[in-house]
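*Asks:* My questions concern the predicted model and sequence given below.
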Amino acid sequence: MMKLLEKMFGTYSQRQIKQIMPLVEKIESLDEEMQKLSDDELKGKTVEFRERLSKGETLDDILPEAFAVVREASVRTIGQKHFRVQIIGGIILHQGRIAEMKTGEGKTLTATLPTYLNGLSKEGVHVITVNEYLAKVQSEEMGVIHEFLGLSVGCIMHSLDKTERREAYNCDVTYGTNNEFGFDYLRDNMVIYKEERVQRKLNYCIVDEVDSILVDEARTPLIISGEGEKSTELYKIANFFVMGLTNEDYEVDEKAHSVILTDSGIEKAESFFKLENYADPENMHYQHHVGQGLKAHFLMKREKDYVVKDGEILIVDEFTGRLMEGRRYSDGLHQSIEAKERVKVEKESKTLASITFQNYFRMYKKLSGMTGTAETEEMEFREIYGLDVIVIPTNKPIARIDANDLVYKTERGKYNAIVKDVIESHKKGQPVLVGTVSIEISELISELLKRKGIKHQVLNAKFHEQEAEIVALAGEKGAVTIATNMAGRGTDIKLGEGVKEVGGLKVIGTARHESRRIDNQLRGRSGRQGDEGYSRFYISLEDDLMRIFTSDRFKGMVDKLGLPEDEPIEAGMVTKAIEGAQKKVEGNNFDVRKNVLQYDDVMNKQREIIYSQRGKVLDGENLQDQIQDMVEEVISESVDKHMSGLEETLKDDTHKLLAFLEEIYLPKNEIKLEDAIKLSNEELKEKLIAIAKQKYKELEELLKDEVREAERVILLKVVDTKWMAHIDDMDHLRQGIGLRAYRQQDPVQAYQFEGSDMFDEMISNIKIDTIKYLYHISINAAIERERVAKETGTNAVKDDNVKKQPVKKDKKPGRNDECSCGSGRKYKNCCGRA
């Protein structure tokens, strides 16, 4: 039925594009007028547009002229003119939607249209890319157009200090990676003085490779962490225990990505750790360390999930194949892998600040994105981000041939066939790009080609520094490039001389990825802008996807065919089985991301309250009234809490109340017990509040102008301390909350209710501690202020996941010198701090 309706009325994307075509035609009709303008007149348009905006016109009002100006400026600066499909893409991006444009259709140039238009508002436009290289290249190449028209352009690089970052964020257009923008947001909400903040309000954002950033990376939150206090010794002991297990002692479930001890394994654990009952609650820390040790040994694979480089465990992004510098597995898994690989086991970290990409990007006033493959995740974009996906037609018809999959019984048969195909293509000069799902497979293919004497390039996480250079040359005649599936994404593969005549670039997939979208991205590396091209996937029944997710019935039917390992199976049933397996995994992954978000949404509401409070304090809001309100609330709540109203406990209740308040602000014996007993609760509150106000007045006279600064610094210090402890408590709550499902209780709902109670308790403790610190300021106010400021300085935060900003010095240390950030690592492998 749906197909019939689409045939009659067109797809959703086609109907949406039809609606904006009059606007596209209007932009194109201004072309001649813009060509007649001199350079100065064209540049003057920016001033004119800004004046019109200040007089009440909207960005939509000036869109046709602004887009026409960018088209002409592009021709004059970089010699490229936006095609009609790029104008359509630009309008879609300006509307706050996702533009799906195939590889090679010029997404980077497309983005200059809405970037310029929204940059006119002076509120800032952020262009997010998947890696620093692309951010730098795009800011330089596309920045020429914006700078010609008078817009300022900045680029956020990992090496920038705070001053340089602030300057970059204050530009009209700022390029950078999702990690840098997210971490800067978190760091801005940890500073003591507003001058230390680097970001402005989050206005408009264009996310390049939006599926990679908002979908693939959304399972891992950004975390700024400090060093925890737990010993690392138990990880080494648990690792030693796991190494001594046999196959009968544990059970691996690859589908659920879990591994557990069997009864024999539990017996061995009880004997090894000298425990009476392994399952007892008091043995949870043993269960945790052993559980992570089992995961490290039997689920996490070296060269696929992580690499060991210079004595460090570096995570490999499962989607991009890139190394995730500065990121660590949470909950002790990283330490377990370190113990397994016998490198230094770092202390378990404590979370100081955290946010998911979903919640970070949803804070932008307007969000948009572009990619070659988004339609398969349209439901997720709509449900999580409120974004719809518009598929934009290609500028020229696609000429690439997408051949049917070839399925082999064994991996060995599959790899032999791939090598044979590469050799045949190489002989006739056809360039080949071989896409692999892991570093291990890319090196295996490389070894097989070396034996056959075929010269080739390998691009995986180990060689990511040369990524763009290797990928750019992959279209040259006779070139053979082996790459992890998404490596080089964002860099065009242009065909060399004589390549079209031999069939264009051939893309070979060595296995189907868990996501159809990643397979489509690999195919899309070939056949850009109507070029000739060819793609084919080789699959074996021993591949992880087929082995784990296809049914036993299907495997039994294939076995009955009795095919030799080097003979391919071509059948619709096989293709359906593959697609079914991929849909299963995609559904599982969506559920994981949705689950992460549901939990983070609870934290997000709390985070917004805390960060909003910090923002007001930083912006110099007078806290006098707020502090007085806190004092009254604490006194009132304390009286209500301590005074039960029972005659027989009156003396004891009053004694406990006065003792509690003496710890906070009340001078000893200021109110005698016998006098307090005679007062009603309301009279007692009034008396206590009057004393508090008088004492605060004395404090103000003592500190003079310094009191406002003391209020500010102490409140920030207390808020940050309590918030960090609260994050830690919420982490612990979440780790155990899943068990509530066994009690027929919704874990997310339980997390929400209990987290809310914990948050209320934290707010109460913030008030109590703020008052306590303020009323206990020493007479030497200047010394005390200096001490508090020093204690709460941002340099006191040790940040494992985000490297500190470099301190500039005249002489840069050598690559092998120890980095001065205190990590103990070599300069070349650390944060680059001089």
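*Replies:* The structure has been received and is ready for your questions. Numbers count the residues shown, from 1 in each chain.

*Asks:* okay, CA-based contacts and neighbour counts for the rest of this
*Replies:* Noted.

*Asks:* got the contact list for the most centrally placed residue in the chain?
*Replies:* With distances taken as C-alpha atoms, centre = their mean, the residue of the chain nearest its centroid is residue 357 (4.5 Å). Listed by C-alpha atoms under 8 Å, 6 or more residues apart in numbering, the contact partners of residue 357 are 182, 213, 214, 217, 218, 221, 222.

*Asks:* Next step: the residues you listed restricted to helices.
*Replies:* Applying DSSP state H to those, the entries found in helices are 182, 213, 214.

*Asks:* Please look at the first one and residue 360 and confirm they touch.
*Replies:* By that I understand residue 182. Yes - counting by C-alpha atoms under 8 Å, residue 360 is a contact partner of residue 182 at 6.7 Å.

*Asks:* Turn the ones in helices among the contacts of residue 357 into a markdown table, columns for neighbour count.
*Replies:* Shown next, in a markdown table, are these (neighbours: other C-alpha atoms under 10 Å):
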| residue | neighbour count |
| --- | --- |
| 182 | 20 |
| 213 | 20 |
| 214 | 21 |
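
*Asks:* ok, so of the residues you listed, who is nearest residue 408?
*Replies:* Among those, residue 213 lies closest to residue 408 (C-alpha to C-alpha), at 33.6 Å.

*Asks:* Now do the contacts for that closest one.
*Replies:* Applying C-alpha under 8 Å, 6+ apart, the residues near residue 213 are 130, 178, 207, 357.

*Asks:* Please apply the same query to residue 42.
*Replies:* Residues near residue 42 by C-alpha under 8 Å, 6+ apart: 34, 69, 73, 149.

*Asks:* how close does it sit to residue 69?
*Replies:* 7 Å (C-alpha to C-alpha, to the nearest Å).

*Asks:* putting a second one here so we can go through both:
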Amino acid sequence: MTTGFLQKIFGSRNQRLVKQYQKTVTTINALETQIEKLTDDQLRGKTDEFRQRVAAGESLDKLLPEAFAVCREASRRVLKMRHFDVQMIGGMVLHYGKIAEMRTGEGKTLVATLPVYLNALAGRGVHVVTVNDYLAQRDAEWMARLYNFLGLSVGINLSGMEHDQKQQAYAADITYGTNNEFGFDYLRDNMVYETDARVQRALNFAVVDEVDSILIDEARTPLIISGQAEDHTELYVRMNALPPLLERQIGEEKADGTGVEKPGDYTLDEKARQVFLTESGHEKAERLLAEWGLIGEGESLYAPQNITLMHHVYAALRAHTLFHKDQHYVVQNGEVVIVDEFTGRLMAGRRWSDGLHQAVEAKEHVKIQSENQTLASITFQNYFRMYAKLAGMTGTADTEAYEFNEIYGLETVVIPTNRPPKRIDKQDQIYKTAKERYDAVIRDIRDCYERGQPVLVGTTSIENSELLSHLLKQAGLPHEVLNAKQHEREAAIVAEAGRPKRVTIATNMAGRGTDIVLGGNAEKQAAFIEADEAIPADEKARRIQQLHDEWETLHEQVKAAGGLHIIGTERHESRRIDNQLRGRAGRQGDPGSSRFYLSLDDPLLRIFAGDRVRSIMDRLKMPEGEAIEAGIVTRSIESAQRKVEARNFDIRKQLLEYDDVSNDQRKVIYQQRNELLEAHDITETITAMRHGVITEVVRQFVPEGSIEEQWDVPELEEALRNDWQLDLAIQEMVNESSSITAEEILDAVMTAADEQYESKVAMVGRESFSAFERSVMLQTVDRLWREHLAALDHLRQGIHLRGYAQKNPKQEYKREAFELFAAMLEAIKQEVTRVVMNVQIQSPEQLEEAAEQIEERGAGHLENVEYQHADYAESGAPVANVAAAAAATATADMVGSAMTHSGPGGEMPKVGRNDPCPCGSGKKYKQCHGKLS
């Protein structure tokens, strides 16, 4: 009550904003006469003047009136279209990072030119996002004439483009493209091995057309790049022959050379599930592999080019010695199925990572399956929230205003129409059965057809549109069917859907983005005549005039028949989609009408209101073919739609809360990865890792501050020898000095590790070794990140079961995901240090070869890549090969750097090592996500 009273006095928030922007429109209009006097060159020169002013520190907000006035005048000259005042308001709403709700036909494409021009002046790039490639290309080509006239460059980012073309598209001042393509490019940019392979710049400002479709309808499914894991099927089979030829060593060798009961080729640590080759085992394996032609004669397994082989040797050994049939796994229907060691249940669909599963498959002689793994994924919510500023346009956002504000921090402003709308929305008609409903629809269409009124019929599925098409054929009524598959052809049909007697059937989204002009679209035919060079100029003018005269006659004829009539054959579960359909009629003050025909068999009615309405019909003894037409029924349907919308919102919010966990981790990994790519020298990082890992190894056997009785020196010596190639006589040091401390032992091991590292660097030179280290680091980060994504998937699938144990699944997921992430960071340190410490090199060439091999393994993950999203397959997007996918990538300044996640915002400030970690764990940054750096 109070709110309504206050609104009457002060107006709603929407009215106050529109009023505020109206004042700026008055300022812009006052500049018009002055701007009109400028020559074309002077008008173009304004762009350079504005750029200089921005560079000198003037804000875009201050420039807005002049820039909008210049853009309006340029549009009048080039496109023969002058922005209305309400379009100027729409432009301001977009510039201030809000959502502009504008009715169909109010010129959203033209409105976008205002904020796009203004923001492009800063030189940081503006992205205009559309729902399909056809609209991106159409709008870019149409508006490029305006932008080019004003001295700005325009790029189009389409699926299947070459790498160089993508780089050029992103380097332009303004880039048009689809939501899928922008998202996939971001993911691909974070999978490259060279900085100049990236395509995107920093994410600055995005204007999203049909914002409800992109940020709400498509937000339930993430973008996923997945690919087959490396296919080493042949290698697994060949390595399978190795373990039976090696013998297990019984007993551990002590410092004095005793303790071995029976010498052998490998030792087992069943508790830690680890296997190690002994000195003689290495020699025997190298000899056998050389005989099989897998390594060169006299080559070491630790040579750089054999790093991959080493991985396979150990996978085969573990499969044969640590994993036993009918204990750890069973073979069923030609597949290896893991047995849960705690419950004894079969875990169908689960696979061991790191090549172990394939090694077990080779051992059991069943088909070796190459795994499909997620290489990278992101949701649209998290991608678009990374833009420094985000804005959107749509004909219908008000019903979802709460969600836009809650998730993206975007306010929705309803823009007044240029002319008062004249569309008549008639009451819904509800029939008992679908047959009665379709009979009524056919009667309505026939009536309109005979009166010369064009009709657009909306259906909720392709199946329904084909059924209706069949019924219209039987009734002898000519019509067109659109199913949102061929965007370009459909735009052409929709453009003509306003001609007299036209009947067009369309699924909800078909032909979206194209205006239905009463009387048909004369502009397209005029453009064809204009482009035909064989026709003399005076003949062109005569034909175009004739076209316009014909159109004028048809336009008046259709207006007299009542304008475009919209028929809905079913209510969608979202009010927004129904409103979009209605919104196709009555553009720019034209007449029009709409009506929904429903039946009690429709899913929405059946679930929410069917029984109530059916009982009313039965009580009223309504004859067949008679409809109910009552406000109370329409209202109950709308309340049902609200319930469904609320449920869908909860699903999307839930999804986002889970994805936010991996999103924080993704930003950290991508930031570290970009720093790695851009760093000239990563020696400090590698040294810090080595010191951390060696400290952990030593502390395991010689705890900090402990005394000699608590030490396990022989085990330490063996661990250093087997894992880190450090042959140190620590026992001798202890025997020689009675006062040696744990710290001194650590210092001695650290010094030896540093010396060994420096000797390798000295052998090949700092530059070559740095390149090798970078390759190892990137490859390791990528591989472990992929495994981490798989682990998160598994965790996510079963997390809801925690609810039965009275635990909050969301909190449990956050906690465990954080533990997995910490374990992954630790594994990165361990693995990078192990490879760098164990690599055996003789020359820089050999090291380069190893680095290339490692990078090829990484790029190999981009072979046969699949791009997955709900509507991506429909757009005919290619399943890229290595060249296209690895290539699809450019000069980004800071893509992937960590951003705040509470709506669009800039990048995260630099975090001090002792500051709390921004991920929210409560730990210091250096002990959490800062571990890598």
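*Replies:* Thanks, I have the structure now. Treat the numbers as computed from the prediction; the structure is a model and nothing was measured.

*Asks:* where does the TM-score land?
*Replies:* For this chain pair, the superposition-based TM-score is 0.81 by TM-score structural alignment, normalised by the length of the first structure; 711 aligned residues with a C-alpha RMSD of 2.9 Å.

*Asks:* Please list all residues in contact with residue 110 of the second structure.
*Replies:* Neighbouring residues of residue 110 of the second structure by C-alpha under 8 Å, 6+ apart: 83, 87.

*Asks:* Is residue 154 of the first structure part of a helix or strand, or is it coil?
*Replies:* Secondary structure, DSSP: H, G, I helix; E, B strand; the rest coil: residue 154 of the first structure is strand.

*Asks:* same question, residue 536 of the first structure
*Replies:* Assignment for residue 536 of the first structure (three-state DSSP): strand.

*Asks:* residue in the second structure matching it?
*Replies:* Taking TM-score structural alignment, the alignment pairs residue 536 of the first structure with residue 595 from the second structure.

*Asks:* Identify the residue nearest residue 223 of the first structure in space, chain neighbours excluded?
*Replies:* residue 354 (4.4 Å; C-alpha to C-alpha, 6 or more residues apart in numbering).

*Asks:* try residue 330 of the second structure
*Replies:* residue 337 (5.4 Å).

*Asks:* contacting residues around the one you found?
*Replies:* Counting by C-alpha under 8 Å, 6+ apart, residue 337 of the second structure has contacts 329, 330, 331, 346, 347, 348, 349, 350, 351.

*Asks:* So which of those residues belong to helices?
*Replies:* Per DSSP H, the subset of those in helices is empty.

*Asks:* Drop anything exposed from those.
*Replies:* With burial judged by 16 or more other C-alpha atoms under 10 Å, the buried subset of these is 329, 330.

*Asks:* Let me know the closest of the contacts of residue 337 of the second structure to residue 307 of the second structure.
*Replies:* Closest to residue 307 of the second structure, out of all of the contacts of residue 337 of the second structure and judged by C-alpha to C-alpha, is residue 351, at 23.5 Å.

*Asks:* how near is the closest one to residue 865 of the second structure?
*Replies:* From residue 351 of the second structure over to residue 865 of the second structure (counting by C-alpha to C-alpha), the distance is 21 Å.

*Asks:* To what extent is residue 468 of the first structure buried, counted in neighbours?
*Replies:* Look at residue 468 of the first structure: counted by other C-alpha atoms under 10 Å, it has 19 neighbours.

*Asks:* Report the separation between it and residue 724 of the first structure.
*Replies:* Relative to residue 724 of the first structure, residue 468 of the first structure is positioned 40 Å away (C-alpha to C-alpha).

*Asks:* next one: residue 636 of the first structure
*Replies:* 27 Å.

*Asks:* Repeat that for residue 267 of the first structure.
*Replies:* Per C-alpha to C-alpha, residue 267 of the first structure is found 39 Å from residue 724 of the first structure.

*Asks:* One more: residue 145 of the first structure?
*Replies:* As for residue 145 of the first structure, its distance to residue 724 of the first structure is 44 Å (criterion: C-alpha to C-alpha).

*Asks:* In strands only, show me the contacts of residue 337 of the second structure.
*Replies:* 329, 330, 331, 346, 347 (DSSP state E).

*Asks:* what's the closest non-adjacent residue to the third one?
*Replies:* By that I understand residue 331 of the second structure. In this structure, residue 331 of the second structure finds its nearest non-sequential neighbour in residue 337, 6.1 Å apart by C-alpha to C-alpha, 6+ apart.

*Asks:* Okay, and the one you found sits in which element?
*Replies:* According to DSSP states H and E, residue 337 of the second structure maps onto strand 335-339.

*Asks:* Looking at the contacts of residue 357 of the first structure, which one is closest to residue 628 of the first structure?
*Replies:* Nearest to residue 628 of the first structure out of the contacts of residue 357 of the first structure is residue 182 (C-alpha to C-alpha; 35.4 Å).

*Asks:* and that closest one, what does it touch?
*Replies:* Counting by C-alpha under 8 Å, 6+ apart, residue 182 of the first structure touches 222, 355, 357, 360.

*Asks:* Which of the residues you listed fall within helices?
*Replies:* Counting by DSSP H, the part of the contacts of residue 182 of the first structure found in helices is 357, 360.

*Asks:* In three-state terms, label residue 430 of the second structure for me.
*Replies:* Relying on three-state DSSP, one would call residue 430 of the second structure strand.

*Asks:* element containing residue 352 of the first structure, please.
*Replies:* Going by DSSP H and E, residue 352 of the first structure is part of strand 349-355.

*Asks:* Report the aligned residue range of the second structure for that strand.
*Replies:* Residues 372-378 of the second structure are matched to strand 349-355 of the first structure when aligned by TM-score structural alignment.

*Asks:* Give me the mean deviation of the matching stretch from the first structure.
*Replies:* For stretch 372-378 of the second structure, the mean distance to aligned residues of the first structure following superposition is 1.1 Å (mean C-alpha distance after the TM-score superposition for the first structure).

*Asks:* Quick check: buried residues in that stretch?
*Replies:* Within stretch 372-378 of the second structure, the residues scored as buried using 16+ other C-alpha under 10 Å are 373, 374, 375, 376, 377, 378.

*Asks:* again with stretch 621-635 of the second structure
*Replies:* By 16+ other C-alpha under 10 Å, the buried positions in stretch 621-635 of the second structure come out as 627, 628, 633, 634.

*Asks:* give the contact list for the counterpart of residue 495 of the second structure in the first structure.
*Replies:* Aligned by TM-score structural alignment, residue 495 of the second structure pairs with residue 472 of the first structure. Taking C-alpha under 8 Å, 6+ apart, we find residue 472 of the first structure in contact with 491, 492, 493, 494.

*Asks:* I am finished for the moment; much appreciated.
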